[in-house]
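1. Output the structure for:
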Amino acid sequence: MGKRKGDDSSEDDPLPKKHKKEKKDKDGAATKLKKDGKEKKDKDKKDKKEKHKHGDDDEEKARRKEHKKAEKEKDPAKEKHKKLESEELRPAPAPPAPAEPKRIVGPQAFPPEAEPKDKKQKKDKKDKKSKAGPVATREVQLCSANAFKDRSRPFGMELDGALVVDLADGGAAIPAGVQIGWRVLEVDGKPVPEDDIGKAAEAVRKAEEKMANKSGKASVLVSFIAEEPDHWKQASRALAGKGR
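-> The predicted structure is shown next:
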């Protein structure tokens, strides 16, 4: 069979094939250029959008800063008022602790109940004497050649403290006029404790022995309170009542 005339046109005519290739390349370049242009446009648009966004943030921050500064400069009294309010809400400081009282060093005064019982009794008796006024006293000269045989009864006087409670026969006290109920006050000018047991008898006995050593040539001066104590008076009255 013979070839058709139109079938060999591409082989016989190389120009159309070249033209197609150029066209294809041209179309591809145009497509790529268009694509690149679109990508660039999108990128520019995106960059512009981001730039605009960040720019708005910076502007907003700057605007707020300026507004705050303007408010502060505009109303200083308001800031002062806020400061005063904060100081008022702050708790007040605690008052200082009171100072400790100064300790005074010196003699301490003890209450009456802290005093010993015997001292308190002496004080009470002394007060009673001072209130009662002066008491009657008697000075008696006691003299004997020998000391009384019973050491506990000097000059024949039995003493309860300083109180004469009994008189023995043969002693120098009865002839000298000493009476039961008197109290020894002094022996040769030396005071005698009133309530100390044995002290008055000891003082009188010591003076008696000293006198005896001089063979009765000396005497002992004894001062008495010649007034019976209240309890002795009451006892005497009671005894007198029973005797009737």
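2. going forward, measure contacts between C-alpha atoms and count neighbours the same way
-> OK.
3. Quick check: residue 140 is in a helix.
-> No: Residue 140: not assigned to a helix; according to DSSP: H, G, I helix; E, B strand; the rest coil it is strand.
4. ok, now how distant is it from residue 224?
-> 8 Å (Cα to Cα, to the nearest Å).
5. higher neighbour count, those two?
-> Higher neighbour count among residue 140 and residue 224: residue 224, with 23 against 17, using other Cα atoms under 10 Å.
6. Just after the helix or strand harbouring that one, pick out the following helix or strand.
-> Element membership for residue 224 (DSSP states H and E) is strand 220-225. Next along the chain after strand 220-225, taking DSSP H and E as the criterion, comes helix 230-243.
7. which parts of that following helix are buried?
-> Judged by neighbour count (16 or more other Cα atoms under 10 Å), helix 230-243 contains these buried residues: residue 232.
8. Please generate a structure for the following sequence too, so the two can be compared:
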Amino acid sequence: MNQDPPLNEPQPVYDLQRVGYAYQSQPALLDITLQVRAGQRIALLGANGSGKSTLLRLLDGLYFPNAGTLRAFGRRLDENALRADADAYAFRRRVGLVFQNSDVQLFNPTVYDELAFGPLQLGWDKPRIARRIDAMLEQFGVGHLRHRSPHRLSGGEKKRVALASVLIIEPEVLLLDEPCSGLDPLSQGSMVQFLRDSRGRTLITATHDLAMVPDIADDCIVLREGRLAARGRTAAILSDGALLRECHLAWRRQEDDNLQRF
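-> Take a look at the predicted model:
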């Protein structure tokens, strides 16, 4: 049963109680119970197939639980939650998701159109949209690409445009699925620097790259085969070699007994 937080504690951004999700008959998430507080920076850890991407899509309202309850900003998030335009507007204004594969996210003819799409859907006026686009193009260093087709950009450029297209509406919650996947070292460094500097908003980053985690997260959630394996402070999770090996995030070389992290 859901319980309200004590009166002296703020309402959690997300409250999941025994949440499950299955693709047809194949379980992807099982019995997930956790809360996310406003302003938390969380790394969502797990090997490929552990359920990280599915959980992000639930938090973004793209999928809905098959079991249990999921609340976002104090309201239940299910099949009926976003049917009313006002409810959908309020939620989409507050939560943004950056997909692992930028090509899935980018579909407009130009970078400018890509950045304008979200604000247009939210009913912003054109002068406000133009000002925000100029600001985002400058912030992410892609002003010279404004008239280019997103699908003709490099991997790093696509990732920056995808991120800008989400951040242009200034969401309170930013969800990222493997944000450094496929990026060269320079682009990876830029992404990590951005995430390191992203204080104030709730940040949930799915990754199996443990090297970046201390820079981007204060807390970790670990999934294994769709179940919640552990959660805690980043330092404690990353120092637990047995947990990392059990969740296929690390291995130990027999010849020198050194812990190797992926």
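9. Now the TM-score, please.
-> TM-score of the superposed chains, computed with TM-score structural alignment, normalised by the length of the first structure, equals 0.21; 84 aligned residues with a Cα RMSD of 5.8 Å.
10. Mind giving me the packing neighbours of the strand holding residue 224 of the first structure?
-> Identification of packing neighbours for strand 220-225 of the first structure by 3 or more Cα pairs under 8 Å, 6 or more residues apart in numbering; DSSP states H and E yields strand 137-142, strand 183-187, helix 199-213.
11. Go again with 7 Å.
-> Where contact means 3 or more Cα pairs under 7 Å, 6 or more residues apart in numbering; DSSP states H and E, strand 220-225 of the first structure is packed against strand 137-142, strand 183-187.
12. Which secondary structure elements does the shortest one sit against?
-> In terms of contacts (3+ Cα pairs under 7 Å, 6+ apart), strand 183-187 of the first structure is packed against strand 163-167, helix 199-213, strand 220-225.
13. so can I have a markdown table of the ones you listed showing distance to residue 83 of the first structure?
-> Compiled in a markdown table, these are given as follows (distance: least, Cα to Cα, whole Å):
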| stretch | distance to residue 83 of the first structure |
| --- | --- |
| strand 163-167 | 91 |
| helix 199-213 | 88 |
| strand 220-225 | 91 |
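14. closest one to residue 239 of the first structure among these?
-> strand 163-167 (14.3 Å; Cα to Cα).
15. list the buried ones in the closest one?
-> Neighbour counts over strand 163-167 of the first structure (16+ other Cα under 10 Å) mark 163, 164, 165, 167 as buried.
16. just the angle between it and helix 230-243, please?
-> In terms of direction (axes from the mean of the first three to the mean of the last three Cα atoms, to 10 degrees), strand 163-167 of the first structure departs from helix 230-243 by 30 degrees.
17. could you point out which element follows strand 163-167 of the first structure?
-> Tracing the chain past strand 163-167 of the first structure, the next element assigned as helix or strand by DSSP H and E is helix 173-176.
18. count of residues packed around residue 26 of the second structure?
-> Residues lying near residue 26 of the second structure (other Cα under 10 Å) number 8.
19. Now for it: which residues touch it?
-> Contacts for residue 26 of the second structure (Cα atoms under 7 Å, 6 or more residues apart in numbering) come out as none.
20. Please report how far it lies from residue 20 of the second structure.
-> 11 Å.
21. Equivalent analysis for residue 174 of the second structure, please.
-> Noted for residue 174 of the second structure: a distance of 22 Å to residue 20 of the second structure, by Cα to Cα.
22. One more: residue 242 of the second structure?
-> From residue 242 of the second structure across to residue 20 of the second structure, the span is 26 Å (Cα to Cα).
23. Same question for residue 167 of the second structure.
-> According to Cα to Cα, residue 167 of the second structure stands 29 Å off from residue 20 of the second structure.
24. Downstream of the helix or strand where residue 54 of the first structure lies, the next helix or strand is which one?
-> Secondary structure from DSSP H and E places residue 54 of the first structure in helix 14-74. Tracing the chain C-terminally past helix 14-74 of the first structure and defining elements by DSSP H and E, one meets helix 76-89 next.
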